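Asks: The following comprises the amino acid sequence and a computationally predicted model.
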Amino acid sequence: MLFIQTLWQRLGPVASRPSWKELTRSSLGVGLGIALACLLIGLADHFYPHLLFLFAPLGATAVLVFAVPSSPLAQPWNCVVGNTVSALYTLLLLGLFAPLPHIALATLAVAGAVVLMLLLRALHPPGGAVALMMVLAAEQLLPVDWTLLIPVTVLSAAMVIVGVCYHRACGRSYLHHFVLSNKTQRPATRLALSEEDLQQLLQRFDQSYNLTPEDLGDLLAAAEENAIKRRLSSVSCGAVMSANLLTIHVETPLEEVAELFHRHLIKSLPVVDEQGELIGRVLRADLFDWLWQNHHSRQHQTLWKRLRNRSPKGFSTAKDLMRMPEMSVQEDTPMGDLLHDLASHDVQFIAVLRGKVLVGVITRSDVIRTLLALNQ
């Protein structure tokens, strides 16, 4: 029993079970691609009979384009160039060495097609099938009919075009860039790794034809985020927050607000009501923007004079500069739940509440301090 279990683990399926969404999207895409190829053939027959026809490797191309679009083997260059160069090479082989046995022709055709695809960075598994298909049909092909290149190239390109449109409509990424040089490469992820570093990792583990550098970067970034999230899952926001609060009220004079910003290196102040519930925030930048707008008319006055000598209709209290609260969490919320929000939002602080009452704030400095403590 143990032997059978071990054998199954080694020889059984490796890929994870697909979701119903992925299963439906892939099967519909493949069906749509083949159906449109048939329509294109029918349309061409009205003008040039038998110019286009279905060939078996096109089904394999459809599987790659619609089921594994992120694979380098499924990219447009690989699909079109891989199939075309394999067909062209095999036709040349049949034209020059037709007397050779089928075994020799099949060996030379498939092996040579793989070499050419690798050299052109266009490896595409159906390309090997194209080469073998032409050898198996050699008796019907001789003398060589060069028009056979047309259906291979045209239908491969049509499958790619359908794939681009279909994946874009589904909101899925298909087209992947490749690096031309170190000068033109761009960062692939939030990691401290360049695209060249990611490509070297793929080559080190022989995965260059399974993943793109961008895919690898996304996987590493997601793994890193999950690892940090798991480590922070046992730490609550209440344990991380800064409880020594500096707060203001809606009727706090702007003179006092400016004094707080002057004495403390903070970028925003939370606004609370009489019960201590968070109702808004005042940004340091908003206060100084307002002061700057009045600079030309009173440029020789001090900060305090500008505030004291304001007109009755001007800004006077925190209420006039207050913005709505941006983000808040309960104090028992795990810190791991905040990582995505902190990464995707440029927030000054995250308010920590006990019910509706403000009990603390979390800044990026608090998060960094917590991460450093966990790593010690």
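Replies: Nice, I can see it.

Asks: make it CA atoms for all contacts and neighbour counts henceforth
Replies: OK.

Asks: Now for the residue most central in space within the chain: which residues touch it?
Replies: In the chain, the residue lying closest to the centroid (CA atoms, centre = their mean) is residue 218, at 6.2 Å. Counting by CA atoms under 8 Å, 6 or more residues apart in numbering, residue 218 touches 188, 189.

Asks: what helix or strand is it on?
Replies: Per DSSP states H and E, residue 218 falls inside helix 213-232.

Asks: Give me the buried stretch members for the next helix or strand after that helix, please.
Replies: Later in the chain than helix 213-232, the nearest helix or strand by DSSP H and E is helix 237-240. In terms of neighbour count (16 or more other CA atoms under 10 Å), helix 237-240 has its buried residues at 237, 238, 240.

Asks: May I see those residues arranged in JSON lines, with distance to residue 258 as well?
Replies: Output for these, formatted as JSON lines (distance: CA to CA, whole Å):
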{"residue": "237", "distance to residue 258": "29"}
{"residue": "238", "distance to residue 258": "29"}
{"residue": "240", "distance to residue 258": "28"}
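
Asks: ok, back up a step: can you give me how far the helix holding residue 218 is from the chain middle?
Replies: 12 Å (CA atoms, centre = their mean, to the nearest Å).

Asks: Report the buried residues of it.
Replies: By 16+ other CA under 10 Å, the buried positions in helix 213-232 come out as 213, 214, 215, 216, 217, 218, 220, 221, 228, 229, 232.

Asks: The closest residue to the second one other than its chain neighbours: what's it in contact with?
Replies: Take residue 214 and drop its neighbours on the chain: the residue closest to it by CA to CA, 6 or more residues apart in numbering is residue 188, 5.2 Å away. Residues counted as contacts of residue 188 (CA under 8 Å, 6+ apart) are 194, 195, 213, 214, 217, 218.

Asks: try it against this one:
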Amino acid sequence: MNLPSHLSSRLPDFFSPAWWQAFRPARTRINTRERLRLVLGALIGIFLTGLLCHLIGGAALQRLPWLIAPLGASAVLVFALPASPMAQPWAVVGGNTLSALTGIAGVHGVHLLASPELAAALAVATAISLMLALRCLHPPGGATALMMVLGGIKEPSFAAYPVMLNSILLVLAGILYNNATRRPYPHRQLPPERAAVSGEDRLLDADLDAVLARYNQVLDVSQGDLKALLAETRLRAYDRKLADVRCADIMSRDLVTVEFGTPLQDAWALLRERRIKALPVVDRTFRIAGIITLADFMRAAELDVYEGFDDKLRKLVRTTRSSYSSKPEVVGQIMTRNVRVAGEQRRLVELLPLFGSSGHHHIPIIGEGQRLVGMITQSDLVAALGRAANPSA
């Protein structure tokens, strides 16, 4: 029998090794300190809850238990998964109490159904349905409902004591312990409201909504946490891609250079024609001797005062015809000699401090034999950052 392709694609392939590998448990990605934290939390939480309920119960202990077994599962969620939507206070208290009432109702229905198995199943299914409707889905709630039916517990007061009291005390212990050990609890399930949300954030929210709607399964993580995890993962991927970028990958290779003896008029003409802000100064072996920038021209022309700006600049770059000159005539006389350079295999991230805080706008890149092979500008850097952030662009 041949099934339609859209149905056959959803059926498990029992003969596939990948299907059987799904039974293999995943490694818990927490360190020893976190393991000890959650184990100690469960110990303290159950002990304090049981102790207080024991003291509060008094005469009621003669006929009612003072601690319910499903609370152990609740402790796993509260202390091991404090960020889970199923571990939040309303989920614990509401889920357990509502399920207890549902199970108690199921006990009364056993006589009508004439089947304890059916009554137990209906109690658990109804508890799950109500927890979903009231936003308090709590897995131990299913066990609480089942416990009521199997134990034949008919008293509605059992939902208040011990079930609800157990749950409240465990939540209080969770609030104190989790926050003391730097695990926010209760954990915010909805993203904080912001006056202005960027277009990118709105698109990410819309994409998440669409993916979750298509996934159509209960997730043990809030949408806000999922968004934060995605953002952190994207940032780490961005850092990794950027860490692999070398100077040779982004440098400008079409170089315009001058020499020590290049007249200032020629150097100024090159800056204007090429619309660039700096010219490397090289010797005959193409090694860096200095760099000349617009700032060097302004300093040499004493343009810190704007009065007479044009006249001062023209006077500086104009070539003197006589054998004697009282002003600089060639590039080597005004260039910056102390130049920061970088090797072509140096990582780009190492240059970020130079551009960000040292005021550098151009960094010459040298290769074999200390010869100039390229130049990295702020524009090159910005373009590289953009490609790392959006490699598909």
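Replies: Received, thanks. What you see is a predicted model; the values in this text were computed from it and never measured.

Asks: what's the TM-score for these two chains?
Replies: Here the TM-score for the pair of chains, by TM-score structural alignment, normalised by the length of the first structure, is 0.62; 294 aligned residues with a CA RMSD of 4.6 Å.

Asks: returning to that earlier point: where's the aligned residue in the second structure for the residue nearest to the centre of the first structure relative to residue 209 of the second structure, distance?
Replies: In the second structure, residue 218 of the first structure lines up with residue 228, judged by TM-score structural alignment. Going from residue 228 of the second structure to residue 209 of the second structure by CA to CA, to the nearest Å gives 14 Å.

Asks: Let me see the ranges of the helices in the stretch 151-300 of the first structure.
Replies: Per DSSP state H, counting those that start in this stretch, the stretch 151-300 of the first structure carries helices over the ranges 195-204, 213-232, 237-240, 254-263, 284-293.

Asks: looking at the ones you listed, which is closest to residue 53 of the first structure?
Replies: Nearest to residue 53 of the first structure among the helices of the stretch 151-300 of the first structure is helix 213-232; the distance by CA to CA comes to 35.2 Å.

Asks: Have a look at how far, on average, the closest one is from the second structure.
Replies: When the second structure is overlaid, helix 213-232 of the first structure sits 1.7 Å from its aligned residues on average, using mean CA distance after the TM-score superposition for the first structure.

Asks: Show me where the stretch 251-393 of the second structure has its strands.
Replies: For the stretch 251-393 of the second structure, the strands defined by DSSP state E, counting those that start in this stretch occupy 258-259, 278-282, 288-293, 342-343, 362-366, 372-377.

Asks: And the last one, what does it pack against?
Replies: Packing partners of strand 372-377 of the second structure (3 or more CA pairs under 8 Å, 6 or more residues apart in numbering; DSSP states H and E): helix 247-250, strand 362-366.

Asks: quick one, the last one and strand 278-282 angle?
Replies: Calculated by axes from the mean of the first three to the mean of the last three CA atoms, to 10 degrees, strand 362-366 of the second structure forms an angle of 30 degrees with strand 278-282.

Asks: List the neighbours of strand 362-366 of the second structure that are in contact with it.
Replies: 247, 251, 278, 280, 340-344, 372-378.

Asks: what's the answer for the first one, then?
Replies: Among residues not part of helix 247-250 of the second structure, those counted as contacts by CA under 8 Å, 6+ apart are 342-348, 365, 374, 376, 380-381, 384.

Asks: Filter those residues down to just the buried residues.
Replies: Restricting these to buried positions leaves 342, 343, 344, 347, 348, 365, 374, 376, 380, 381, 384, with burial counted as 16+ other CA under 10 Å.

Asks: Now do the fourth one against residue 242 of the second structure, distance only.
Replies: Separation of residue 347 of the second structure from residue 242 of the second structure (CA to CA) stands at 9 Å.

Asks: Spatially, what comes nearest to the counterpart of residue 116 of the first structure in the second structure if we skip its sequence neighbours?
Replies: When the second structure is aligned by TM-score structural alignment, the residue opposite residue 116 of the first structure is residue 130. Leaving aside its sequence neighbours, residue 130 of the second structure sits nearest to residue 98 (CA to CA, 6+ apart; 7.8 Å).

Asks: check contacts around residue 363 of the first structure.
Replies: 241, 348, 349, 350.

Asks: Turn the residues you listed into CSV, including distance to residue 32 of the first structure.
Replies: Listed next are the contacts of residue 363 of the first structure as CSV, based on distance: CA to CA, whole Å:
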residue, distance to residue 32 of the first structure
241, 54
348, 49
349, 49
350, 48
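
Asks: Quick check: the farthest pair among these?
Replies: The most widely separated members of these are 241 and 348, with 13.5 Å between them, by CA to CA.

Asks: closest to residue 135 of the first structure among the contacts of residue 188 of the first structure?
Replies: residue 213 (36.0 Å).

Asks: Could you tell me which helix of the first structure is the longest one?
Replies: Counting by DSSP state H, the longest helix found in the first structure is helix 20-45.

Asks: Just give me how far it sits from the chain centre.
Replies: 26 Å.

Asks: got it, and stretch 116-133 of the first structure?
Replies: Distance, centroid of stretch 116-133 of the first structure to centroid of chain: 28 Å (CA atoms, centre = their mean).

Asks: can you tell me the distance between the two ends of that stretch?
Replies: End-to-end distance for stretch 116-133 of the first structure, by CA to CA: 17 Å.

Asks: got the buried residues for that stretch?
Replies: For stretch 116-133 of the first structure, by 16+ other CA under 10 Å, it's 116-117, 121-133.

Asks: what do we get in the second structure for residue 59 of the first structure?
Replies: When the second structure is aligned by TM-score structural alignment, residue 59 of the first structure is paired with residue 72.

Asks: Next, count neighbours for its match.
Replies: The tally of other residues near residue 72 of the second structure (other CA atoms under 10 Å) stands at 17.

Asks: wait, isn't it in contact with residue 44?
Replies: No. If you go by CA atoms under 8 Å, residue 72 of the second structure and residue 44 don't touch, sitting 11.9 Å apart.

Asks: What distance do you get for the counterpart of residue 52 of the second structure in the first structure to residue 243 of the first structure?
Replies: Matched across to the first structure, residue 52 of the second structure falls on residue 40, judged by TM-score structural alignment. Separation of residue 40 of the first structure from residue 243 of the first structure (CA to CA): 69 Å.

Asks: How about residue 83 of the first structure?
Replies: Between residue 83 of the first structure and residue 243 of the first structure the computed distance is 65 Å (CA to CA).
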